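Visitor: give me a model of this one.
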Amino acid sequence: MTYTGPASASAGIVTALVGFTSSFVVILTGLHAVGATDGQASSGLLGLCLVVGASTLWLALRHRVPVTTAWSTPGGAVLGTAGASADGFGDAVGAFIVCALLLVLSGLWPALGAVASSIPTPIAQAMLAGVLLPLCMKAVTGLDESPGAVVPVLVVWLLGTMFLPRWAVPVTFLAAGVVIAVHLAVDDAAVLDTAAMAPHLEFTLPTFSIGAVIGIALPLYVVTMASQNLPGVAVLESYGYRAPWKDALVTTGAGSLLVAPVGGSAINLAAISAALCAAPETGVDKELRWRSAVWSGSTYLVLAVSAAAIVALASSAPVGLLAAVAGVALLGAFGGAVQGAWSDEVLRLPAIVTFLVAASGTTFFGIGAAFWALVAGVVVMVLLRVSARRARR
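Guide: Have a look, this model is predicted:
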């Protein structure tokens, strides 16, 4: 066995930095879309950092496995299109609580998790792809809103994709930060609220509405399970680790429940970023890679201090800039969702219907498109199966 302390620290810190910088704008965009003020959004981001850090530390130290947690980036995308389902941020917080309870119950009562997993992957992925499409399009529409601000950021993203693929999105966020700094320096109308940069938690009284529970909580739960938790288990298993499934669901669900009243949406097992701690490329012995997860969790606790400052900077950005950056950050998730949606030829038509309904953004009875997309996809799938059975008879 070799000494791998520096390698463990490096892998863990990189995991946290990549996970944070690659998706925090998506979370902020989603929170704002469901009615959060800047103060509530910064509180939510700080709370999410704290519970991601604490839950990662707990699971890694308890199980000695390089298991990491993260906030639900696909869930943030769902929030970004779910504003019509919430009549104020209180409704959204109530939906976060319901989602958290469902996650806890999924760990304690396996049958509920089985129900969530029974939704065919192509339909779940098609719903996610439809939700992501309008957000990804912001990278294009931002060119019309603020071309001088968006073009340099897109150029940096393209160069990063070519030469530093792993760091392409973090470098893009750094470029956006530079653009915001220049904007503040040259535009007399742009003001940075330094008083809002102090870390703080802001409690929001939850309210519970049928529209928010159905239009926010259920789609948030489905994408968190299908696009984060299940792939997170698969990533760990691909590197020879057994994921602590029950404990992970209960822990992340309890963490989500704890952070919901201060504006946090949902946390889950990390999926894509999980490989940064668990892969052999870290240079850490397999039985010691859990230490990288400990470093990752600790780094998130440090990053929590910066949440309010980041939101204050984001609120000073040129129009359309952060939406464009969020669109770029979600391109990888969109591509993966599209690929998963079209993977099964038998389910292709239901997946297409699901995708179109989700992408439409249409609201019925105060419930957002993500829920109706799942309903439409499942209904078409059932009808096609009934028709196929009759044809065979």
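Visitor: from now on I want contacts and neighbour counts done on CA atoms only, so please keep to that.
Guide: Will do.
Visitor: dump the residue contacts of the residue most central in space within the chain.
Guide: Closest to where the C-alpha atoms of the chain average out (CA atoms, centre = their mean) is Thr73, at 0.7 Å. Each residue near Thr73 by CA atoms under 8 Å, 6 or more residues apart in numbering is listed here: Ser23, Val26, Ile27.
Visitor: next: Lys138.
Guide: Lys138 touches Gly320, Ala323, Ala324, Ala326, Gly327, counting by CA under 8 Å, 6+ apart.
Visitor: next step: those restricted to helices.
Guide: Within the contacts of Lys138, residues falling in helices by DSSP state H are Ala323, Ala324, Ala326, Gly327.
Visitor: which one of those sits closest to Val131?
Guide: Nearest to Val131 among those: Gly327, at 11.6 Å, using CA to CA.
Visitor: correct me if wrong: that closest one contacts Val131.
Guide: No. The pair Gly327 / Val131 is not scored as a contact, 11.6 Å apart, by CA atoms under 8 Å.
Visitor: of those two, who's got more company?
Guide: Legend: neighbour count by other CA atoms under 10 Å for Gly327 and Val131, higher for Val131 (30 against 25).
Visitor: what helix or strand is that one located in?
Guide: helix 121-136 (DSSP states H and E).
Visitor: this one next, for a side-by-side:
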Amino acid sequence: MTTSDSHGDAQPTTKQPLIERGPGFRTGLRDLPGHLNLATIGAGVIATIFGCTGPALIVIGGASAAGLSAEIIASWIFGIYVFGGLISIVMALYYQQPINGAYSIPGAALVAAALPNFSFAEMVGAFLMAGLIVLVIGMSGLVRKLADSIPFPIVMAMIAGALIRFGIDIIDSAIAAPAVVGAALVGYVVLSRFLPRVPGVLGALALGVLVAAFLGDFGSLEGGIGLSAPVLIMPAFDIGAMLAVAVPLALLVIGAENAQAMGVLMAERYDPPFNMMTIISGIGGLIAPIFGGHNANIAGPMTAICSSDQAGEDPAGRYAASVVNGVLFGLFGIFAGVTVALVTILPAELIATVAGLAMIGVLVRSFQESFSAPRFQLGAFFALIIAMSGITVFNISAPFWSLVGGVLASLLLEPGHFRAREQETTTAD
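Guide: This is a model prediction of the structure:
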């Protein structure tokens, strides 16, 4: 990873092998029961609620609009949630870090827009190619080299800009549903103020649910709980789909989801396994498409929720939240036959509010790390505003361009900071 020194520079730690070593599964499993508590379980549940509502609707809505059968849609949900959940369990237990798996949310939007232009078999072929691209980049070791070269304040500014929308969503939700969001905020304040050992987001969720139920703001549940049989999808390969879907989807996985998750972990003072996070995203991108899923990879927002202080005071135990999230994601995917019904129950405003409250700690630390040091301030500023803009260029979303723009701004406007960092690194070696 890169850490920040007193000047806010990125300083590489001890050289890691291609596949970074972690404490191991035996240690992760042995310590897991001791870390399962109200905070870690609550954070895992909240990450699940976030990931199984709005993001799932993007997939379901896009697939339905393209005329895909309910069987294929259920299989798609199975692929991204079961294998996304498996990534959470594997990475969290082996590295004992809150590393979450899911799928690319902007990637889902990209895929939904492209579905009318290609057959689903051609889309699946593009999904597989995207997974292969991510795997090759991960095996090259390039991601860790890039991560070590980007100044820490610029990375933190990207995280602040990318996640600030979750904070803004609290305000927008309060305007749209003042009673429900107001109750959630009261629950958060009461627990944070008077029961600090209990995460405030749990109070927000509990009181928000109660008020939503009282007001009748829940959606109706249709259908029954049942298992869904995944469908094996035979791929077809089309050059147009490769260019329109595979390449931008691969860049979204690396430049949006993985980059966010890595930056969040750095902000929380973890040592992210950069290469392995990319490699397993590539593996997930090869397995999920077998069942019609567009990818299964490291997830930025869920990692932010499970790595925040709302997941417990002990950072070493927050990986349990990711395990909980992974198990629940897997169950959600297995019972994909009822997905459409379940995701419509909770009010969207409540989900947005709870997710935003869970990320307050990450946001505050990201802003602090972005602008508390004298170096790379202009680069951090441009990274922040680019990430906040939400721009998409060549179907690649803002977090990627935030890092590119931030580094470019520093190279043009503060080149001396790079030279000073290089001299310090050389002296240290």
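Visitor: what would you report as the TM-score here?
Guide: For this chain pair, the superposition-based TM-score is 0.67 by TM-score structural alignment, normalised by the length of the first structure; 367 aligned residues with a CA RMSD of 5.1 Å.
Visitor: which among the contacts of Lys138 of the first structure end up buried?
Guide: Neighbour counting over the contacts of Lys138 of the first structure (16 or more other CA atoms under 10 Å) leaves Gly320, Ala323, Ala324, Ala326, Gly327 as the buried ones.
Visitor: pretty sure Gly293 of the second structure is in a helix, no?
Guide: No. Under DSSP: H, G, I helix; E, B strand; the rest coil, Gly293 of the second structure falls outside any helix and is assigned coil.
Visitor: corresponding residue for it in the first structure?
Guide: Residue pairing (TM-score structural alignment): Gly293 of the second structure is matched to Val262 of the first structure.
Visitor: which residues touch that match?
Guide: Gln40, Ser43, Gly44, Gly47, Leu201, Glu202, Phe203, Thr204 are the contacts of Val262 of the first structure under CA under 8 Å, 6+ apart.
Visitor: quick check: the residue lying closest to it once chain neighbours are set aside vs Gly264 of the first structure, distance?
Guide: Excluding the flanking residues, the one nearest Val262 of the first structure by CA to CA, 6 or more residues apart in numbering is Phe203, at 4.6 Å. The gap separating Phe203 of the first structure from Gly264 of the first structure is 10 Å, by CA to CA, to the nearest Å.
Visitor: what about those two, which has more around it?
Guide: The neighbour comparison of Phe203 of the first structure against Gly264 (other CA under 10 Å) goes to Gly264, with 30 against 15.
Visitor: pretty sure Phe371 of the first structure contacts Gly215?
Guide: Yes. Using CA under 8 Å, Phe371 of the first structure is in contact with Gly215, at 5.6 Å.
Visitor: so between these two, which is more surrounded?
Guide: More neighbours surround Gly215 than the other of Phe371 of the first structure and Gly215, with 31 against 24 (other CA under 10 Å).
Visitor: can you confirm that one is in a helix?
Guide: Yes. Applying three-state DSSP, one finds Gly215 of the first structure inside a helix.
Visitor: quick one: residues contacting it.
Guide: Ala82, Ser85, Gly366, Ile367, Gly368, Ala369, Ala370, Phe371.
Visitor: which of those has the most neighbours?
Guide: Result: Ala370 is most packed of these (other CA under 10 Å), 32 neighbours.
Visitor: need the counterpart of it in the second structure.
Guide: Per TM-score structural alignment, Ala370 of the first structure is aligned with Pro399.
Visitor: residue contacts, that match?
Guide: Met158, Ile159, Ala162, Gly255, Ala256, Ala259, Gln260, Ile386, Ala387 are the contacts of Pro399 of the second structure under CA under 8 Å, 6+ apart.
Visitor: repeat that for Val211 of the second structure.
Guide: Ala179, Val180, Ala183.
Visitor: if you set the cut-off to 10 Å instead, what comes out?
Guide: Counting by CA atoms under 10 Å, 6 or more residues apart in numbering, Val211 of the second structure touches Ala179, Val180, Val181, Gly182, Ala183, Ala184, Asp217.
Visitor: for Ala428 of the second structure, same thing?
Guide: Applying CA under 10 Å, 6+ apart, the residues contacting Ala428 of the second structure are Gln11, Glu422.
Visitor: dump the residue contacts of the aligned partner of Ala329 of the first structure in the second structure.
Guide: Aligning on TM-score structural alignment places Ala329 of the first structure opposite Ala358 in the second structure. Contact partners of Ala358 of the second structure, counting by CA under 10 Å, 6+ apart, are 43, 46-47, 166-167, 188, 199-202, 204, 304-311.
Visitor: go on, His35 of the second structure?
Guide: Contacts of His35 of the second structure (CA under 10 Å, 6+ apart): Ile41, Gly312, Asp314, Ala316, Gly317, Arg318, Tyr319, Ala320, Ala321.
Visitor: make a ChimeraX selection of the buried ones in those.
Guide: Typed into ChimeraX, the line below selects the buried ones among the contacts of His35 of the second structure, using 16+ other CA under 10 Å:
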select :41,312,317,318,319,320,321
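Visitor: which element is Leu378 of the second structure on?
Guide: helix 377-389.
Visitor: show me where the first structure has its strands.
Guide: 69-71, 267-269 (DSSP state E).
Visitor: kindly reformat the ones you listed as a markdown table containing mean neighbour count and distance to Leu383 of the first structure.
Guide: A markdown table is the format used below for the strands of the first structure (neighbours: other CA atoms under 10 Å; distance: least, CA to CA, whole Å):
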| stretch | mean neighbour count | distance to Leu383 of the first structure |
| --- | --- | --- |
| strand 69-71 | 30 | 36 |
| strand 267-269 | 31 | 33 |
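Visitor: fine by me, thanks again.
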